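J.: Structure of the sequence below:
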Amino acid sequence: MKAFVVEKIKDKEFTTGVKEVEKPILSEHEVLIKTSYSSLNYKDALSSTGNPGVTIVFPHITGIDVSGIVAESKSNLFAVGDEVLITGYDLGMNTNGGHSEFIKAPDTWVIKKPDNISLRELMIYGTAGLTAALSVNELLNNGITSGEILVTGATGGVGSISVAILSKLGFDVIALSGKEDQIDYLKSIGAKEIILRKDFDIENKRPMGRERFSGVIDTVGGNILAEALKQIKYDGVATCCGLTASPVFNTNVFPFILRGVRLIGIDSVEASLAKKTQAWEKIASDFKINTLEKLVNEISLNEIQQAYKEILAAKAVGRYLVKL
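T.: The predicted structure follows:
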């Protein structure tokens, strides 16, 4: 079968490309999935460079997301012909991932496709969409039902889908981005206002700022998260799911003890299957957006290498969909 493979040549030197590899052989409680679609994520791009924080087993097939049809099954939970998806767990990290014509996986990672959504749509959302849905759920579950929501890293996968979902739900979405040339794109997917990163990412010594945002969905970390926390209204909520700006941020306790602000971490990788399933059901219903096609760049296995360069150079916008 064909797959996008990362191979280690020597220490800190790797090569990538599409190769013919052996089709996987199943063990008990595993399924073999004929891949229909996968996607590209920042973690995939890191894996392709041999980043040891993501992948240490080589040769390796990237792709932390996959949707497709069960081709073989040694599981009591899934039958041949079932339409399914996987996001997260170890898929695409140290277990061969979705950028291949077939993948095998434990049945405990697999989710049946919800109604009212296609295998293609599932992978436009992918891990980014799941993370966005989990983030929006935390806002709703903590009483944030109206007002202005700041979305940082808004042109990225999680950011773009968060903007679109929040807009559908009736929030006033304030999109923060460093890409001045993408203002029209952000407005087309539902942003009411755009704040440029250069105007926001300014470190200052104020312990708090003016109350503005009912909530924040932060995808970048660093000083941007620190500054956002200072501008959240009383009893507001911020979610944090990314670190593209920095894994470190300097803040103080005042937003937490004077305004009751809550900071909630979002992890879509090891979330329980039940939690993931519930989020995917939301994506197929209440959170389903009508601007999905505006987010997508559809590519083949042969185009993955160039797309990774775009992602690592912070030039990517929206979502990359890999069709197999």
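J.: drop to CA atoms for contacts and neighbour counts, all remaining ones
T.: Fine.
J.: mind checking which helix or strand the residue nearest to A316 when sequence neighbours are not counted is in?
T.: Among residues not flanking A316 along the chain, E310 sits closest, at 5.3 Å (CA to CA, 6 or more residues apart in numbering). In this structure, E310 sits in helix 304-312 according to DSSP states H and E.
J.: Following up with a second sequence; could you model it the same way so I can compare the two?
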Amino acid sequence: MKAFVVEKIDDKKYEASIKDIEIPTIKEDEILIKCLYSSLNYKDALSSIGNPGVTKVFPHITGIDVSGEVIESKSSNFKKGDKVVVTGYDFGMNTNGGHQEYAKVPSSWAIKIPKELDEKEIMIYGTAGLTAALSINELQQNNITKGKILVTGATGGVGSIAVCILSKLGYEVSAITGKKEQIEFLKSLGAKDVILRQEFDIENKRPLLSEKYDGVVDTVGGEYLAHSLKQLKYNGVATCCGLTSSYELNTNVFPFILRGVRLIGIDSVEISLEKKEKIWQKVAKEYKVENINSLVTQISLEQIKEAYNKILNSKAIGRYLVKI
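T.: The predicted structure follows:
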């Protein structure tokens, strides 16, 4: 079968290419999936250049998510022909991921695709969509059911899907981007207003700013999250899921002790299957958006390397869907 393989050449050099490799053999409580679709995520791009925080085992097949059909099962939970999606856990990190024609996984990593979605649709959302949906679910669970929501990194995978879902649910969405040429794109997704990154005054050192937002979906971290917290309204909620700006958070306690602001971390990797199933059901129903296809650039295995370069250089827009 064909696979997108990253190989370690020496301590600081990695090479990626399409290789012909053997179809994996499954063991007890594993399933073999005919991969139909995967996607590209920032974590995949880091893995492709040997980032040790993501991947330490080489050669390695990238792809932290996949959708497809079970063709062999040694698990009582799945049978041949089941349509499944896999996201999170160690998939695509130190276990070979979705950028291959056939993938074996522990059955405990897989979920049957909701009947309202097919393999392509669920992978248009993919890990990014699951993360966006988890973020929005936390806002709703913490009584942020209406009002003005700020989305950082809005042209990225998580951010763009968050804009779509929030707009569908009736929120007033403000989107931050560093890409002036994408203002109209973000408005087409449902953003009411777009803030250019250079206009978002992260250099302002005041500990609190005027109350502006009911909630924040932050995908970048660093000073953008810190500055957002200062502008949350009383009892406002921010979710945090990314670090493309910085993994550091230099903030102060005033938003928390004077306005009752809450900051909630979002992890889509180690959450329980039960919670994943619940969120995928929401994506299939109340979170499902009509214009999701406008976010997608469909590529092949052969085009992954070029797309990774765009992701790592902050030139990617929306989602990359990989047709296997």
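J.: Look up the average distance of the helix holding E310 of the first structure to its aligned counterpart in the second structure.
T.: Helix 304-312 of the first structure, aligned to the second structure and superposed, deviates on average by 0.3 Å (mean CA distance after the TM-score superposition for the first structure).
J.: After that helix, which helix or strand is next?
T.: Immediately after helix 304-312 of the first structure, counting by DSSP H and E, sits strand 319-323.
J.: hmm, who's touching that following strand?
T.: Strand 319-323 of the first structure is contacted by residues 36-41, 99, 123-125, 156-157, 295-301, 304, 307 when judged by CA atoms under 8 Å, 6 or more residues apart in numbering.
J.: Pull up the gap between whichever residue in the second structure pairs up with I311 of the first structure and N41 of the second structure, please.
T.: By TM-score structural alignment, I311 of the first structure lines up with I311 in the second structure. Spatial separation of I311 of the second structure from N41 of the second structure under the definition CA to CA, to the nearest Å is 8 Å.
J.: Can you pick out the residue with more neighbours from these two?
T.: N41 (24 against 20; other CA atoms under 10 Å).
J.: That one -> the first structure?
T.: Aligned partner of N41 of the second structure by TM-score structural alignment: N41.
J.: Touching, that match and T131? I think so.
T.: No: assessed by CA atoms under 8 Å, N41 of the first structure is found out of contact with T131, at 11.6 Å.
J.: Can you spell out which helices and strands pack onto the lengthiest helix in the first structure?
T.: Ranked by residue count, the top helix of the first structure under DSSP state H comes out as helix 119-141. Taking 3 or more CA pairs under 8 Å, 6 or more residues apart in numbering; DSSP states H and E as contact, the helices and strands that helix 119-141 of the first structure lies on are strand 30-40, strand 65-73, strand 83-87, helix 157-168, strand 213-218, strand 232-240, helix 273-283, strand 319-323.
J.: Mind checking what helix or strand follows the first one in sequence?
T.: Moving toward the C-terminus from strand 30-40 of the first structure, the first helix or strand encountered (DSSP H and E) is helix 42-48.
J.: Nearest residue to the middle of the first structure?
T.: A128 (1.9 Å; CA atoms, centre = their mean).
J.: if I pick I266 of the first structure, what's in contact with it?
T.: 131, 134-135, 239-241.
J.: ok, now T152 of the first structure?
T.: 159, 175-177, 216-220, 224.
J.: With respect to Y89 of the first structure, which of the residues you listed is nearest?
T.: T219 (19.7 Å; CA to CA).
J.: What's G265 of the second structure aligned with over in the first structure?
T.: Checking TM-score structural alignment: G265 of the second structure goes with G265.
J.: residues contacting its match?
T.: G265 of the first structure touches 239-241, counting by CA under 8 Å, 6+ apart.
J.: Select from these the one having the most neighbours.
T.: Of the contacts of G265 of the first structure, with other CA under 10 Å as the count, T239 tops at 23 neighbours.
J.: which residues touch that one?
T.: T239 of the first structure touches 135, 138-139, 216-218, 263-266, counting by CA under 8 Å, 6+ apart.
J.: quick revisit: okay, now the residue nearest to A316 of the first structure: neighbour count?
T.: E310 of the first structure has 14 nearby residues by other CA under 10 Å.
J.: what's the answer for F78 of the second structure, then?
T.: 21.
J.: Relative to G97 of the first structure, how far out is the spatially closest residue to A45 of the first structure that is not a sequence neighbour?
T.: In space, A45 of the first structure comes closest to Y308 once its chain neighbours are excluded; the distance is 5.2 Å by CA to CA, 6+ apart. To G97 of the first structure, Y308 of the first structure is 15 Å away according to CA to CA.
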